[in-house]
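J.: Here you go, sequence then predicted model.
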Amino acid sequence: MSSFLFRVGRFSFRHKWWVLGVWIAALAVVFSLISALQPKFAQDFEMPGTDGGTAMEQMEEYFPAVNQQQTEASTNIVIAADDGLAKHASEIDSLVADLKKLPEVTGADTIANPVTVAQAMPDKAAAVLGDDGRVGLIALHQGIDLMDVTVDDKDAVLDVLAEHRTGGLQVEATGGVMSAMEQGGTAELIGFAIAFVIMILAFGALIAAFIPLVTGIVGVILTIGLLTLSAEFMSINQTATAIVMMLGIAVSIDYALFIVSRYRTERARGGDPADAAARAVGTAGTAVVFAGLTVVIAVAALTVIGIPLITQMGMGAAVAVIVAVLGGLTLIPALLGAFGKYAFTPRIPWIKHAAPGPDTETLGTKFGRSVTKRPLPFIAGGLAILIAAAIPASGMKLGMDTVSDDQVAGQELIAQGFGEGIGGELYVVLHTDDGTIDTVATETIDSIKKLDGVVAPATLAWMGNGTADPKNPNVGADSAIIVVTPISSPSSDETHTLVEEIRDLAPAAEAAGGELHVGGQTAIMSDLSAKLDSALIPYIAVVVGLAFLIMIGVFRSLWVPLIGTLGFVFSVLATFGITSWIFTDGALGLIDHTKPLLSFLPIFLVGVVFGLAMDYQVFLVTRMREEFMHGMSAKDAIIAGYRHGARVVSSAAVIMISVFAAFMLAPDTTAKMMGFALAVAVFFDAFIIRMIVVPALLALLGDRAWGLPKWLDKVVVDFDIEGSKVRDAGLLTENEDLVEAK
């Protein structure tokens, strides 16, 4: 492989303008198609093959009007007054009048003062007025597709609410247009700015620091463009873009940093610049390919879970990594060729050891000598830190609470007046192919009324799809919907239990001649959590197993992959612990509203962090193996690995941590939590496991770390990860013979 990549690097360097032109053309084509097709991301969660997914499919088929209503913005306006809403009739009437003036309001007659509704229709009082008349609920429905809701729509509602928060009346909102999020950009800009500063420190030159930044920008823009374009042909949830942005920026810059750093080393060795670029791609590029491959396996394997959102995240992230690898192998040498002799100018004179020589004593080599001299204290200290950080993971709670901070006040008022389940209704869908649904629907309602955790069970009713009498759709209906509001919050264990208890009524419905399914976003989230729980262990087995086999081929060792994999276990458990401590326990006050970890976070974190962990394993340890294979002792090879790799790996890790941590500034909870967890995971894995524990264990093992059993050595393919076939290509020998790539 190194010989092939050598040729790719030399071609890209020498034909720089063609290569750059191809990348620019790719961007132009993708965004021209986006402009022409105007694809849109989905914002709903789909779960095909589950009970909730079946319910939603039947709703779409038998109750298209109800299903259409589900896709439009329905915002709950919550009002409250400590002295009772009845004393604020005029203020509430004024609020209702202004709400009716909002754009695309449908069913304006249903927007009413809850006090007036309760007085006129006592049977509906419990649905609109709660907490002894101190909390009221106003339903605002707008004919705006949830996929098209904008921040302007949200601001229009918020402006009305702000105007009417007077005289002791509290006015809040949840759901509907409140789901609109501010456009991203701040986090990405901060991440790029920090990355640029770190690369200046790493290279000691401005242009060299700029090159990986360009690669990162181009790679991320192209990936997001491809993901956006794919939304025209398949359902792509907007949530999937967050992790693609995070991972795409981080790995693009990391891979570019690794190759540019190796190019600087090869230029110092002499020879033609094109050959130096080729050697950099043939050696460091080989490591990048296998590092990228482990990440791709880790994130693409998320498809085995069978959840569309997780599949979209995984495949989007895999595309981001592939684009980053291609950028490192072609775009980087092309940019180096374009800048030519100016690539490492202007130099920053006060930055020392930007280009360490073979005998340079850097901080990395000093630390490496300490680790190899007394490895046991470093191993014990590193693992002790991770074990302490992992302790809170024992109480880790999972859920699908994705409510943004500006909806929390409204949710708390709803819970105070009506229970936490308002806005998280369950849709019980009944259907029969034999006659009418009347008997099945009536018996099902009677059974649901006996269940715990249902709001106002006495008011439960069913709605049919009969067409004979428009005023009474229950006549001649073969399908029915029962809307059940749980008392508990949508993400709680109690609601999950209620969903399963209703589904347990399916055999009775079947005996009566019908079928029963429970849908709605709350039920879908419940199915999502259950499916994730059951898929976690098989997923880990697939990812770790495949990556372990690849690492055996990369390092031609059993010990190195084994140590790397076990180290990952420690770092990911520590990450679960710290993230739970911050977001669920509320430690350090970093977030205003505590909540359980997102149900898909553990499984996604395992995939992404395992891939990234192997990145750093490859970047640092391949240089150690390279020096060992070229004659150094085991301990000297480790120190040499620190000399050449510590600065690059540290810089890459800090860049990735900065990019991920910057996403804590994002407005949605998903991006905040994932950004924090990924940043902490990279810190633990890069600085404690890869930079301390792994080299210390390799120092203990000595020469044994770098060998395979004879029987296995014969069957494992030699990928030439250390680039021995191209290590000296383009350089003159002592007899002044030019070395060619093999």
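T.: Received, thanks.
J.: From now on I want contacts and neighbour counts done on CA atoms only, so please keep to that.
T.: Fine.
J.: And the strands in the stretch 251-400 of the chain, which stretches?
T.: 398-399 (DSSP state E, counting those that start in this stretch).
J.: so where do the helices sit in it?
T.: Remark: helices assigned in the stretch 251-400 of the chain by DSSP state H, counting those that start in this stretch are 273-300, 308-326, 332-339, 363-373, 375-390.
J.: what residues are up against residue 457?
T.: By C-alpha atoms under 8 Å, 6 or more residues apart in numbering, the contact set of residue 457 is 448-449.
J.: one more time with 10 Å, if that's ok
T.: Going by C-alpha atoms under 10 Å, 6 or more residues apart in numbering, residue 457 touches 445-446, 448-451, 484-486.
J.: Which members of the residues you listed are the farthest-apart pair?
T.: The distance between the two most remote of the contacts of residue 457 (C-alpha to C-alpha) is 16.2 Å, for 446 and 486.
J.: Could you export the helices of the stretch 251-400 of the chain to CSV, including columns for mean neighbour count and distance to residue 125?
T.: Listed next are the helices of the stretch 251-400 of the chain as CSV, based on neighbours: other C-alpha atoms under 10 Å; distance: least, C-alpha to C-alpha, whole Å:
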stretch, mean neighbour count, distance to residue 125
helix 273-300, 28, 50
helix 308-326, 25, 39
helix 332-339, 24, 67
helix 363-373, 19, 71
helix 375-390, 17, 49
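J.: Alongside the first one, take a look at this:
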Amino acid sequence: MATFLYRLGRTSYRRRGIVALTWLVLFVLAGVGASTLSGDTNDSFEIPGTESQEAFDLLEERFPEMPDSDNTAARVVFAAPEGETLTDPENQAVVDDVVAALSQAPQVAAVADPFEAGTVAEGNDIAYADVDYGVEWGDLSEESKEALKDIAQDGRDAGLTVELSGEAVEEWEAESMSSELIGIAVAAVVLVITFGSLTAAGLPLLNAIIGVGIAISAITAATGFIDMGADTSILATMLGLAVAIDYALFIVSRYRHELAMGREGSEAAGRALGTAGSAVVFAGLTVMIALSGLFVVGIPMLTEMGLAAAFAVGIAVLIALSLLPAMLGFAKHRVLGGRIPGLRARDPESDDTGGKPSAGRRWATFVTRRPKAVAAVAVVAMIGIAAPVMDMRLGLPGEESMSEDTTQRQAYDLVSEGFGEGYNAQLTAIVDASGSDNPQGAFDQAVESLSGLGNVVAVSEPFPNEAGDTAILSIIPENGPSSAETEDLVSDARDLSDQLASDTGATLSVTGNTAVVIDFNQKIADAMAPYLAIVVGLSFILLMLVFRSILVPLKAGLGFLVTMGATFGLLVAVFQWGWFGIAENTGPIISMLPIFLIGVVFGLAMDYEVFLVTRMREEYVHGAAPTQSVVTGFQHGSRVVTAAAIIMMSVFGAFMLGGEDFIMQVGMALAAAVAFDAFVVRMTIVPAILTLLGRRAWWLPRWLDRLLPNVDVEGEKLAKYLNEDGRKDREPAAVGS
């Protein structure tokens, strides 16, 4: 591996024009493909194999005249001024005008008049009208969204309180783009400080922009051939940008180190790729395994996002191994120049700090002198932070968790005030009596059984289809959509199906948005164990190949569990318990966050593990004592790992500026996980444990050593090839030979 990458680095450096032109052509072709081949995105949210999804499918089959369940919906909530009612002639005229305007609005398929549909509260002071659009959310035009807002404002101007909720009100603000720009800006500052050179700092950024541009353009072009959601590329953009900067950072850092040792340009590029490039390959493979493993969950949306992000990471690796050496060939020794006033260009891997040991060396020396105490304090602190995880509740925060100044939250509160919180959590029961001799009797028994359950406010009369063999029932719970009581109600209602089938031959299934969320949460929970087994198992094998050790991969995996525990403990304290006043509204942790974090953070954690520990193993293989190899390897890798972690934290932490609690959860979780893993686990606990293990850290049974292929990440074969006294005065064999 190392020798191959050495040859690839030298070839790319020397043939930089051809390599750069090739990637430029790919960049242009990907852009052209995105603009000419892309198709419509598919924004339907399906959870195959769940009762709620099967019920939706049955609903579409038996009630073809009803609106598609994938259609976008909105709810318009009216409230009369204090002391008045909506049935007052003037106020009712306003409601009628709003409903009439909505029925004529763009893309609206149907509007339920509250006075005809019976959606007026008992006190006649609050009512709501449900609006059905004939298109999915991704196809909803800006004209339709603006029309909805304008009509609601007309109602407000006429004297009523009018608030909006539902999918049609959702918007993707430019916050995500601004967040990425903030992350890039911080990354640029960190790179400048790390290298002290504009040229050296600019190469990783340029590398990342080209890589992400190609990846996202290719994903966009693929929508013309494959059904994809509009949000598929979000994770790919975020991760592709972050890892591309990191991978380039490590290689450029090693290249500058080789130049500082007096190597000529192509030789420095070859050695940088043969050493740091090997770590990039295996770090990238680990991230790709973790992301691709999301298919285990069985939710198409997550599978698409995982595969797209894995593709973006793969492009980042390929560009780092080919285009980056070519760019170094154009820059040559200028990566050591172009200095920023007030900052001196320095080799991030050197120990040159004016005669004093670097901060990395001082920290590594401190840790290796007191490994037991350092490891104990760090582990106890992380366990303490993780303690709140025992109280973690998972869910999908809805409109009830939005900021109180949003129209969605105000609409939710008005419905709760006028009808009860359960009206925001309506369930739909479908009675399939196609196998029953008495369908009407089955419908009546279903109503009676459901009405007898606890936590039920009301059950509607059966609404049969034209064939009379299937009926729809609406169930109003007593509690809100994210409450444990409503979750129990869904389970209890579904349990009635067996008795109904035994008595009447009919079956009962429960669906609706609330039931979909509950099924989604359960699907995520059920997939957690197999996902961990696949990702950790494959990554363990990969890390055994890298480190030729059993204990080092085992330690890496256990360290990751410590990181996850501390991250979720912090999330529970902040977003469930309301500590520190960061969350405006407390509530459950996003249900998809655990498995999403495992996929993303596990890959990033193994990045830091590979970059730090391969340097330690490299020193050990080349003859250093175990403790000295830890100190020296840490000294060489700590500065760039620190810079990489700060860049990641900046990119992810910028999402906390989104304002909504669920966006803040994602941003804080990713930023905190990177901080915990990089600075506590990889840069504190890992060197302490390796010091305690000594030579045993690198132990591998002989039979397993013979069985595993030697990928030579530490460059032992490369060192022999170069004779360690200087490169042989002959050209290396052709790449790939």
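T.: That came in fine, so what should we check first? Since the model is a prediction, treat every value here as computed from it, not as a measurement.
J.: if we can go back for a sec, residue 705 of the first structure: which of the helices of the stretch 251-400 of the first structure is closest?
T.: Residue 705 of the first structure sits nearest to helix 363-373 of all the helices of the stretch 251-400 of the first structure, at 13.8 Å, using C-alpha to C-alpha.
J.: That closest one vs helix 375-390, what angle?
T.: If you take axes from the mean of the first three to the mean of the last three C-alpha atoms, to 10 degrees, helix 363-373 of the first structure sits at 100 degrees to helix 375-390.
J.: on that earlier part again, between residue 446 and residue 486 of the first structure, which one's more packed in?
T.: The residue with more neighbours, out of residue 446 of the first structure and residue 486, is residue 486; 28 against 14, by other C-alpha atoms under 10 Å.
J.: Please tell me which residues of the second structure the helix of greatest length in the first structure aligns onto.
T.: As far as residue count goes, and with DSSP state H defining each element, the longest helix of the first structure is helix 521-555. Aligned using TM-score structural alignment, helix 521-555 of the first structure spans residues 513-547 in the second structure.
J.: Now the longest helix of the first structure: buried residues?
T.: The neighbour-count criterion (16 or more other C-alpha atoms under 10 Å) identifies 521-529, 531-532, 535-536, 539-540, 542-544, 547-548, 550-555 as the buried residues of helix 521-555 of the first structure.
J.: what's the next secondary structure element after that helix?
T.: Heading C-terminal from helix 521-555 of the first structure, the first helix or strand you meet, by DSSP states H and E, is helix 559-583.
J.: which strands and helices sit next to that following helix?
T.: Applying 3 or more C-alpha pairs under 10 Å, 6 or more residues apart in numbering; DSSP states H and E, one finds that helix 559-583 of the first structure contacts helix 375-390, helix 521-555, strand 597-598, helix 601-629, helix 669-682, helix 694-701.
J.: any chance of the ones you listed in TSV, plus distance to residue 653 of the first structure?
T.: Shown next, in TSV, are these (distance: least, C-alpha to C-alpha, whole Å):
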stretch	distance to residue 653 of the first structure
helix 375-390	17
helix 521-555	20
strand 597-598	24
helix 601-629	8
helix 669-682	7
helix 694-701	16
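J.: Residue 206 of the first structure is nearest to which of the ones you listed?
T.: Closest to residue 206 of the first structure of these is helix 601-629 (C-alpha to C-alpha; 23.3 Å).
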